[in-house]
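**Student:** The sequence isn't on hand, but the structure is:
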């Protein structure tokens, strides 16, 4: 029978307990090797709560925005609820001593100024919050790496908490700012409304002052004309008095010129009558003028007082504008540089400041002009009173002159009746002429003073008109600036008040980015991730140990051919390899709960891997003997470093990376990853084909060796063996 040698090999194993027991033990080597490793490291992070870590809280706390901040205590409370590690909360001296005594794998110290540094964000030199992480790497290096990752998580959590605190405070300040801007907007609106009234009033004042200036010029011109007339009248009265004096020197000349005198006296009488009528008219009108002047004077005084009060209010407005500017500067300084809101507010503040300054200056000028106007009106009133006095005297003198002139006319008519009557009337006429001259002189003096007062009044009203014009311009600018300020402040208040912050808002600012970990294929734990590597390693070690307990060269009988010799050996080894692979795979599936994408394909690929490693070990040990085992160990070492079962291939030294493609474990690990985790069965089959190619190559090499050895050792007895 063709399988007779194989049966002899199998029977020899069953009959020889020294051979059977080691082979049975070797069958379980892959699962002992891979299973124990995977079981031990299946999910180490599930036991982190047993890892002792010391926590030292030295934080003294701090005050922030009228609130007590104790971030160290908050962190301790959070860690007490955490199950990440076996946290032990101890004092500093004890913690460092126990860390050196290897009672803790790591230590986390919260410094004394931890909370205090959290409050320095808005200071000129903000201080970072430092957590002191002290690992004991000599105790266990990986625990230090795991601890470092945990500290980073703690850091991120604390950073989020601190940022939430700052965000909450910032939004509170924004709310206060919105209220302040709203109040400022209401105040600016009131200023705008007041400025509008002030603008209208100043425009009206300017118009009335312009009218007053025009009328004062007309009044000054009229007073000048009256003054000229009074001067002429004074000259006439003097001439009349001189003429009467000459008449008194000689009656003879008067008699001679009686005809002329009669004619002149008639004209004089008519002129005196007209003069009297004019003086009476002036006398009647002058009280009205004096009353009007007194009213103007009183109005000027009232205007001066109002302007002084207005100047005070303007200065208050300037001071209020400065206060408003000071308060708004604080708000503007918190706005980001280059923002349009900050530029607009600064422009409006500049306009408001310039307008208030111009208003204060104009108010000062207007107040000074009002005071001067009041003074000039007093002088004018005084001159008018003197004028009234002179007019009264002039009226009395004019009345007497009229009587005298009438008597003179009558005397001229009665001249012929008697010189005594003429002399008497002439004396009366001379006395009236003297009084007329005195009254005319008084009238001329009063009109002179009135001319001076009216000129000063005209100048004052002109200055007052100019000042009112400037005030009107300043008020217009204030109105425009305050209206724009009110609008901008209202917009700013609306924008600021539209910010509605909540805990979600604070959390969004503290942690604006979250990572959605969308995995293409999910590996649930370390055991699943390392299963391809340790299963491949276990199957290779199992094949290697099998070469020690099972004779790979010596046949159980005389082989009939090289193929028979090869087939008997390879059949036993392949069978044991299949059993090894199935036992290891089933225990991983049923014992450790390994989840795979396809159980049948997982079992099949495990068998292919085991057969490939059996073929490799058989070739090297059969052909080379013990040196072959050494070569297999070298291959195992190379495979451990280049198969990418732990770290990615790109992370190992460049000199080792090219070796990976020439070793079978590279493809067994890749194929097992595909069938266990990714489910990429096409990729699995690609690696399976490569493994089968390796197996075919080593099988062919072993077959050639047995064929050659058969010719040397068993050619003569080939016909007798089977």
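**Tutor:** Okay, I see it. All of these numbers come straight from a predicted model, not from anything done at the bench.

**Student:** okay, CA-based contacts and neighbour counts for the rest of this
**Tutor:** OK.

**Student:** At which residues are the helices of the stretch 401-550 of the chain located?
**Tutor:** According to DSSP state H, counting those that start in this stretch, the stretch 401-550 of the chain carries its helices in the segments 419-497, 503-510, 526-549.

**Student:** closest to residue 346 out of these?
**Tutor:** The minimum distance between residue 346 and the helices of the stretch 401-550 of the chain falls on helix 419-497, with 10.2 Å, by C-alpha to C-alpha.

**Student:** could you say what helices and strands the closest one packs with?
**Tutor:** Other helices and strands packing on helix 419-497, by 3 or more C-alpha pairs under 8 Å, 6 or more residues apart in numbering; DSSP states H and E, are helix 141-249, helix 340-413.

**Student:** Could you look over the ones you listed and pick the most buried one?
**Tutor:** When you average the neighbours per residue for each of the helices and strands packed on helix 419-497 (mean count of other C-alpha atoms under 10 Å), helix 340-413 leads with a mean of 22.

**Student:** Determine how far that helix lies from the middle of the whole chain.
**Tutor:** Relative to its chain's centre, helix 340-413 lies at 60 Å (C-alpha atoms, centre = their mean, to the nearest Å).

**Student:** what do you get for stretch 101-121?
**Tutor:** Here the centre of stretch 101-121 is set off from its chain's centre by 31 Å, with C-alpha atoms, centre = their mean.

**Student:** Check which residues of that stretch are buried.
**Tutor:** For stretch 101-121, the neighbour count (16 or more other C-alpha atoms under 10 Å) marks 103-111, 113-119 as buried.

**Student:** how near is the nearest residue in space to residue 400 that is not next to it in sequence to residue 719?
**Tutor:** Leaving aside its sequence neighbours, residue 400 sits nearest to residue 432 (C-alpha to C-alpha, 6 or more residues apart in numbering; 5.4 Å). Per C-alpha to C-alpha, to the nearest Å, residue 432 is found 194 Å from residue 719.

**Student:** Below is an additional structure, to be compared with the one above:
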């Protein structure tokens, strides 16, 4: 820890020695507090200034007459709003209100129609119609204002409801009072009617017994007839049923074949990605076929030119060799040959590159063939025929590779020390040759249904494609310069032939071998390109037709395969069971069922009409003699008994004759709400100070890691990674503590925010600053620029998921889930306790959770900083190399 404190001391010495740095540090201490103060002041007490929110009010109510009393509830609403200053009510015409809301002059409008009071008066009619108030709001002006205006509108509606309930209840209670007086006068008559109803009721059971049975039977006859018609239809359809049953038995026999088809569909679905990939490759090839045709024609022309050069060089070389052997004119003849036949030697590189492209083409052809076999897209005959063709093509490439390897071996031996690039090229060519040999062996044994062999061949051909691509990519930068250097060496040796005849004699065989290999490579290239050029029109036509077919039908084919596979997996098992069950029924039960249905059908046709006619007559008699009297009589008697068991009629009369005004007041406003605030906070700004203070501390930490370095110059490795971490951490924490002091003291003494426990508010803010600074500093110290991004992501998540402004219960499920795991959540809760009044259990829980976050940060630093140090440094250097990220 001594070295850590040394780093900390040196940081502050350097800060105080540089006035600009000191000024910047002081600014970083103050800036976060400005973020909190301005936000708190802007939202200090918004609900005390709602009178500036303009709402247009229009009343066109014509009024109504209720029991000889004229009322105009619209005018009453307007009068009450004129005394209400909670919102900015403005009383204007309907058109002005509509235009004002549209243009943003008013946040909302209330329109009371001309029939408002008339509809309220329908309470005394047989049919009631609810009155309406049209409420329009311009929600785009502000997110909160519509909620305030909606509350104002709801208040108006509630006020109308209360007045309406009071008026109606007063009227109803007046009616009840009159009813109570009248009921008391008619009480003897009511008692006499009760006795007669009870006497008549005793005879009802005997009358009902027979009538209920007849009516019950009659009620079932429509259903009986419907079922009877189904039975007759079923009997008529039995010939068709018997014919269909034969098909069911035949279908049951075909189930094994259907299962085999289903398994094939599932297999085809598994191969769908490969089929689609193959289709994409064909489409891409069709789009670029013109370029391919032009490239092949050009390559063939180049090969023919190169062959002409090599023939000339070969003839000249024989003369040079003869001249050298005779020892005549060596100094003049050999340089002249090199000058005359330089184009032949210069053809070595382009010919080799052309061969590389052909190797790649061979590997790609094998890969497409293997993919088609694996996808099951080829028959056995097609597989066999294509495999034979590809074997010949692969063997040709193997022979060409042998010549290429020999060529590069000769070139490499022509230099005194050898070329490393040529050695690498020889190794890769040998690897490609081995690969082609393995492909050839697989092509000799592959079958149409051999998915494993197809997968192996695909892997080999993919490896060959990658090898040939590597050779092609490397050609321009490495291989061609190496070839040219070697050839230049041979040319230089030839130019100096007068001084070194022996060296010239040694290089002549090498030149012969180079030209020979080049000639053979050109022969291979010409043969392959000639074949390809001859087949190009046919290939282009086939590819174009295949592309059109793929583009038109691929989606339908894939959709059909998926639908068929889903049906086989999901529906076919159940269908199979049902089919077996149906077949069992056809074999075992259908003949007996046919016989029984024939008997029932005979009864329906001959006897059922007479039975139905008799039942209708009986039911009609019961219904005519016992119209609704029995049910009404029973219900009335039961109601009387129930009423007398539960209520005392004299007591009801007494209740109906109570005080009308007192009961009406109670009904319109039956509840008294007693409000009790456990932790009162006088204004909105003070209530928000925990959130904005917490937010400013995190923002302060982000400012520090954005402007200050987390690494330390470490000459000769005198500090360990942990010492650097803790040394610079002390510097960051010190600045963070100053930030927390400034913002909290400013909340209390500048903004005059209400804080129940000011000392705890300051101390807990300092504690939170240490936690936040530890988290943010650790992210950047361990992960570099990636850590800065993570710190910003945490800020965004915490703004929405901490419940700082709105209750977390109204947030989406995702934010409710992450809420307990965010440092903001517990930091805000801790500061809320100091603002409103502290509860010991909540304070301890919040502190313990923040300590857990701090412990996690220290564990990450101790265990990951050193292992990730090199990677983080490398990533930082790459970022700096962009000259836009520091």
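**Tutor:** Nice, thanks for sending it over. This one's a predicted model, so the numbers in the text were calculated from it and none came from an experiment.

**Student:** re earlier: okay, the residue nearest to residue 400 of structure 1 and residue 12 of structure 1: tell me how far apart.
**Tutor:** To residue 12 of structure 1, residue 432 of structure 1 is 183 Å away according to C-alpha to C-alpha.

**Student:** What of residue 660 of structure 1?
**Tutor:** Look at residue 660 of structure 1 and residue 12 of structure 1: by C-alpha to C-alpha, they are 39 Å apart.

**Student:** higher neighbour count, the two?
**Tutor:** Shown here are residue 660 of structure 1 and residue 12; by other C-alpha atoms under 10 Å, residue 660 has more neighbours (19 against 16).

**Student:** mind checking what the more buried one lines up with in structure 2?
**Tutor:** In structure 2, residue 660 of structure 1 lines up with residue 819, judged by TM-score structural alignment.

**Student:** Aligned to residue 250 of structure 2, what sits in structure 1?
**Tutor:** With TM-score structural alignment as the matching criterion, residue 250 of structure 2 is left without a partner in structure 1.

**Student:** re the thing from before, sort out for me which of the buried residues of stretch 101-121 of structure 1 are in helices.
**Tutor:** Taking DSSP state H, the ones among the buried residues of stretch 101-121 of structure 1 that sit in helices are 114-118.

**Student:** What separation is there between the residue lying closest to residue 62 of structure 2 once chain neighbours are set aside and residue 123 of structure 2?
**Tutor:** The shortest distance from residue 62 of structure 2 to any non-neighbouring residue, by C-alpha to C-alpha, 6+ apart, is to residue 114 (5.0 Å). Between residue 114 of structure 2 and residue 123 of structure 2 the distance, using C-alpha to C-alpha, works out to 17 Å.

**Student:** What ranges does structure 2 have for its strands?
**Tutor:** Assigned by DSSP state E, the strands in structure 2 fall at 54-59, 64-66, 69-71, 88-91, 108-112, 134-137.

**Student:** what does the first one correspond to over in structure 1?
**Tutor:** When you say that, I think you mean strand 54-59 of structure 2. Using TM-score structural alignment, strand 54-59 of structure 2 pairs with 52-57 in structure 1.

**Student:** Show residues contacting that stretch.
**Tutor:** 72-73, 76, 85-92, 95, 99, 103-112 (C-alpha atoms under 8 Å, 6 or more residues apart in numbering).

**Student:** repeat for stretch 562-579 of structure 1
**Tutor:** Contact partners of stretch 562-579 of structure 1, identified using C-alpha under 8 Å, 6+ apart, comprise 2-3, 5-7, 9-10, 27, 539, 543, 552-553, 555, 559, 607, 610-611, 614-615, 618, 702-703, 706-711.

**Student:** Just tell me what residue 612 of structure 2 corresponds to in structure 1.
**Tutor:** Aligned partner of residue 612 of structure 2 by TM-score structural alignment: none.

**Student:** Test my guess that residue 612 of structure 2 contacts residue 221.
**Tutor:** Yes - counting by C-alpha atoms under 8 Å, residue 221 is a contact partner of residue 612 of structure 2 at 7.3 Å.

**Student:** joint contacts of the two?
**Tutor:** With C-alpha under 8 Å, 6+ apart, residue 612 of structure 2 and residue 221 have no common neighbours.

**Student:** Give me the distance between the nearest residue to residue 493 of structure 2 once chain neighbours are set aside and residue 319 of structure 2.
**Tutor:** Excluding the flanking residues, the one nearest residue 493 of structure 2 by C-alpha to C-alpha, 6+ apart is residue 504, at 6.5 Å. Distance, residue 504 of structure 2 to residue 319 of structure 2, using C-alpha to C-alpha: 14 Å.

**Student:** Out of these two, name the residue with the larger neighbour count.
**Tutor:** Neighbours were counted for residue 504 of structure 2 and for residue 319 using other C-alpha under 10 Å; residue 504 has more, 23 against 14.

**Student:** counterpart of stretch 103-118 of structure 1 in structure 2, which residues?
**Tutor:** Under TM-score structural alignment, the match for stretch 103-118 of structure 1 in structure 2 covers residues 105-120.

**Student:** got it, and stretch 394-405 of structure 1?
**Tutor:** Counting by TM-score structural alignment, stretch 394-405 of structure 1 lines up with no residues of structure 2.

**Student:** and for that stretch, what are the contacting residues?
**Tutor:** 265-266, 268-269, 272-273, 275-276, 279-280, 283, 425-426, 428-429, 432-433, 435-436, 438-440, 443.

**Student:** what does stretch 360-376 of structure 2 give?
**Tutor:** By C-alpha under 8 Å, 6+ apart, the residues outside stretch 360-376 of structure 2 that reach it are 268, 271-272, 274-275, 278, 378, 383, 386, 390, 393-394, 397, 448-451, 454-455, 457-458, 461-462, 464-465, 468-469.
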